[in-house]
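A.B. asks: Here's a sequence, model it:
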Amino acid sequence: MVRLDAFGRIRFMSVILLFILLCVFIVQNLPQSENDIQSTKSLVVADEKLMKPIEIEENIEKGKKSTKLTASEKLLKPIKIDKKIEKGKKCFQTPKDFHVDDIEFFADILNAEIQPNPERSIFFHETSCFKNEMINMTARQACAVESAAKLNPNRTIFILFASPTGFTTNQSEMPITEALKSYPNIHFRNVDFETYSAGTPVEDFHHSGKLFRSSYLVSHMSDYLRYLSLFRYGGLYFDLDVVVQQNLDELPPNFSGVQDSAVVAVGAMGFQQNPIAHMILELCLKDFAVNHRGYVWGSSGPAVLTRVLKKICREKSIQKMTPSKCWGFDVLPRKNLYAIHYSNWKHFFNKKLTNETLEQTSKSPVVHLWNKLSIVERIKKSEKRTAYEVIAMKHCPKVFEASGTYF
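C.D. replies: Next up is the predicted model:
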């Protein structure tokens, strides 16, 4: 036997210790299963994507500067994607052979016998999720539709529902619904997002499921549909919190309106069905797909049209946008469509300001009531009227009468 001196024994023990440590390291770092391997790959891919800062326009209405989200802030997002998509799709996608007793569903917009007449149609969209599949419009929403139908009998009015909706067959309809059904130019339609998006610039975006992940799904669905309907048919689009006060034939063929110094609003828009207008809408849809941020409320509505117009007009100032600069598109002054600024929405409900508010809005073809802010303000009918009541009595009389004690 070879005897080692003290120095040799130390070297020998060091080699043995290093060998043991190497074995332990290898064992600890070996994947335990195929799932571990896939998880590791997923984390690497997610991390590579999330390491790139995301530039967003947060609340463009208030003119805030862009904000960067770090990778760590978004790291857990992929874990929740599938459940969130399925939750969104459950409400807004119609299963095959879908049937509910006592409900006669509205025809699909693409398959209905009466189709939108290009440039002569007016669109409203209801993107709420109706759990019982029965139409359930508020008096104020119905007022918007009646006012458009009453003052524009030569146009077809289409109310598009994002979730499967219909009339009940076993009982009388709500008085408000009956009021709308009395107009022959009002048509109720459902939308199948799969077919409605097909063949458009947002077809791939729709299949990605990004829209259904939105934290503001109802609002973003409304933004999405307005551009898509106008891209398909041309015509006019209005939010459901407006009242139409005039025949709309005098409006420019391609238009939207100034909301404030920083934003071109999209609560009232018109587009012809011609190549130039179609190209503007195509740019809007592409911008929507690229810049949609489901966690930012204002990322997909006015922000889209404002960005597109700044590009095609080559003009940063909204006040300097003219048809000659903007491919024939008119950006109307605030007095035309948004005479009462959203910061003054209470003027419509203040009886002391009735005459002043009526005077301010008297020449506006459309009045915007800012439902996002005013929805909590109920009006109890009385002899002394608010401006909103006076406007509604004149332009949506059937709905106003059917609404009962409150409007």
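
A.B. asks: can we go C-alpha only for contacts and neighbour counts from here?
C.D. replies: Will do.

A.B. asks: where along the stretch 1-150 of the chain do the helices fall?
C.D. replies: For the stretch 1-150 of the chain, the helices defined by DSSP state H, counting those that start in this stretch cover 6-29, 34-50, 71-74, 77-92, 139-151.

A.B. asks: One more, please, to line up against the first structure:
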Amino acid sequence: MALPKKTKRILTRDAFIFCIIIIIMYKYYQWKEQQFIYEDDDIMPEEEEQPLFPEPGVMFVETTDNLNVSALSVCSIESAARMYPQKPVVYFMKGLNDSKASISTHYKAFDVLKTLSNVYLIPLDYKLLFNHTPLLYWYQKVNPANEIYWIHVISDASRLALLWKYGGIYFDTDVISVRQIPKRNFLAAESSSSSSNGVMGFERHHYFPWKCMKNFVRNYRRNVWGNNGPRLVTHILKIYCDLPDFTKTGDINCHNISVLHPNRFYPIPFAKWEEYFEPVTVMPAFSNSYALHLWNYMNKDKKKTIVADSGSLAEKLFIRYCPLTYKTFVKNIR
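C.D. replies: The predicted model follows:
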């Protein structure tokens, strides 16, 4: 028996609606997979892992397999080791493992680092590092082969997890320490509108790195450089703080975080980065700075180096703050 026309219309409508719902659900789950949504990201787990050291230290990371560490990277680590003699200075290296430990003496970097008693080299294991954080879910799903900025992205993720798990100070490996940072929970303003993630410091299990990791996963964008790094940190910071004009030299305090003046780390802004490689008669005092960012990313094409007896600002910084690195890499004396 044929169905009434009204019934056919109702069934056709319901079938159409059902198909639309199925398509919407498929698109949602497809989008969800692309966005790496972490369902339990509001839950801070009870951390079972113990700190690496009794007191938080200074941390650097190398996210590639490279063991041929650059002079600038070694200088960054040496300067931190000298500036914070009572703290452990830890260099997390992805390429460091038992099989490569025997050849480490072939690299200049290890000649310098092994002489610094408070420097420790530790293998960087991403799965272990991201365990008990929102980043583990993202890391298990992401495909590095499909990532345009993988080295930058994994570095951005690693520093957040390290600060959350262990606390302390994180430095990029193109930052030379010139004074101790007196703050425990701090960010480095790069301008009046943005914060850097190249220098950060937090107590263990501080809320800010956790908030950043949550946002990292929820709003992950693989095609935008810096989206998961400085932009992310700036976004989370602005939820809690209004950045001032920084016309004066003072820092600001907001929600248990010190936002340090751009001159603390960026007295020479990125647009003038080549000034570090120009001769100077007298080295500036940098009296308002704790460390100096030499903008290695800006130098990736020109590849300027520290030249012995050139009188450049960078050479003078090496001589004063990382003399072993200067002797080994610049003077080539081993």
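
A.B. asks: Just give the TM-score of the two.
C.D. replies: Scored against TM-score structural alignment, normalised by the length of the second structure, the superposed chains reach a TM-score of 0.78; 292 aligned residues with a Cα RMSD of 3.1 Å.

A.B. asks: returning to that earlier point: and of the helices of the stretch 1-150 of the first structure, who's closest to residue 115 of the first structure?
C.D. replies: Counting by Cα to Cα, residue 115 of the first structure lies closest to helix 139-151 out of the helices of the stretch 1-150 of the first structure; the figure is 16.3 Å.

A.B. asks: mean deviation of that closest one from the second structure?
C.D. replies: When the second structure is overlaid, helix 139-151 of the first structure sits 0.7 Å from its aligned residues on average, using mean Cα distance after the TM-score superposition for the first structure.

A.B. asks: Provide the aligned range in the second structure for that helix.
C.D. replies: Using TM-score structural alignment, helix 139-151 of the first structure lines up with residues 71-83 of the second structure.

A.B. asks: What's the separation between the corresponding residue of the second structure for residue 387 of the first structure and residue 274 of the second structure?
C.D. replies: Taking TM-score structural alignment, the alignment pairs residue 387 of the first structure with residue 313 from the second structure. Using Cα to Cα, to the nearest Å, we find residue 313 of the second structure at a distance of 10 Å from residue 274 of the second structure.

A.B. asks: again, but for residue 311 of the second structure
C.D. replies: Noted for residue 311 of the second structure: a distance of 14 Å to residue 274 of the second structure, by Cα to Cα.

A.B. asks: ok, now residue 223 of the second structure?
C.D. replies: The value you get for residue 223 of the second structure to residue 274 of the second structure, if Cα to Cα is used, is 28 Å.

A.B. asks: out of those two, which sits in the more crowded spot?
C.D. replies: For residue 223 of the second structure versus residue 274, neighbours defined as other Cα atoms under 10 Å are more numerous around residue 274 (18 against 10).

A.B. asks: Give me the aligned partner of the more buried one over in the first structure.
C.D. replies: For residue 274 of the second structure, the aligned position in the first structure is residue 346, judged by TM-score structural alignment.

A.B. asks: And residue 132 of the second structure, by the same measure?
C.D. replies: Residue 132 of the second structure maps onto residue 199 in the first structure, by TM-score structural alignment.

A.B. asks: Run through the strands of the first structure in chain order.
C.D. replies: 54-56, 67-69, 103-105, 121-126, 156-161, 166-168, 186-190, 235-238, 242-244, 255-260, 263-271, 330-332, 366-368 (DSSP state E).

A.B. asks: Next, format the ones you listed as JSON lines and append distance to residue 397 of the first structure and mean neighbour count.
C.D. replies: Shown next, in JSON lines, are the strands of the first structure (distance: least, Cα to Cα, whole Å; neighbours: other Cα atoms under 10 Å):
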{"stretch": "strand 54-56", "distance to residue 397 of the first structure": "44", "mean neighbour count": "15"}
{"stretch": "strand 67-69", "distance to residue 397 of the first structure": "47", "mean neighbour count": "13"}
{"stretch": "strand 103-105", "distance to residue 397 of the first structure": "27", "mean neighbour count": "17"}
{"stretch": "strand 121-126", "distance to residue 397 of the first structure": "19", "mean neighbour count": "24"}
{"stretch": "strand 156-161", "distance to residue 397 of the first structure": "17", "mean neighbour count": "23"}
{"stretch": "strand 166-168", "distance to residue 397 of the first structure": "22", "mean neighbour count": "20"}
{"stretch": "strand 186-190", "distance to residue 397 of the first structure": "16", "mean neighbour count": "21"}
{"stretch": "strand 235-238", "distance to residue 397 of the first structure": "19", "mean neighbour count": "25"}
{"stretch": "strand 242-244", "distance to residue 397 of the first structure": "12", "mean neighbour count": "26"}
{"stretch": "strand 255-260", "distance to residue 397 of the first structure": "27", "mean neighbour count": "21"}
{"stretch": "strand 263-271", "distance to residue 397 of the first structure": "22", "mean neighbour count": "24"}
{"stretch": "strand 330-332", "distance to residue 397 of the first structure": "28", "mean neighbour count": "21"}
{"stretch": "strand 366-368", "distance to residue 397 of the first structure": "16", "mean neighbour count": "25"}
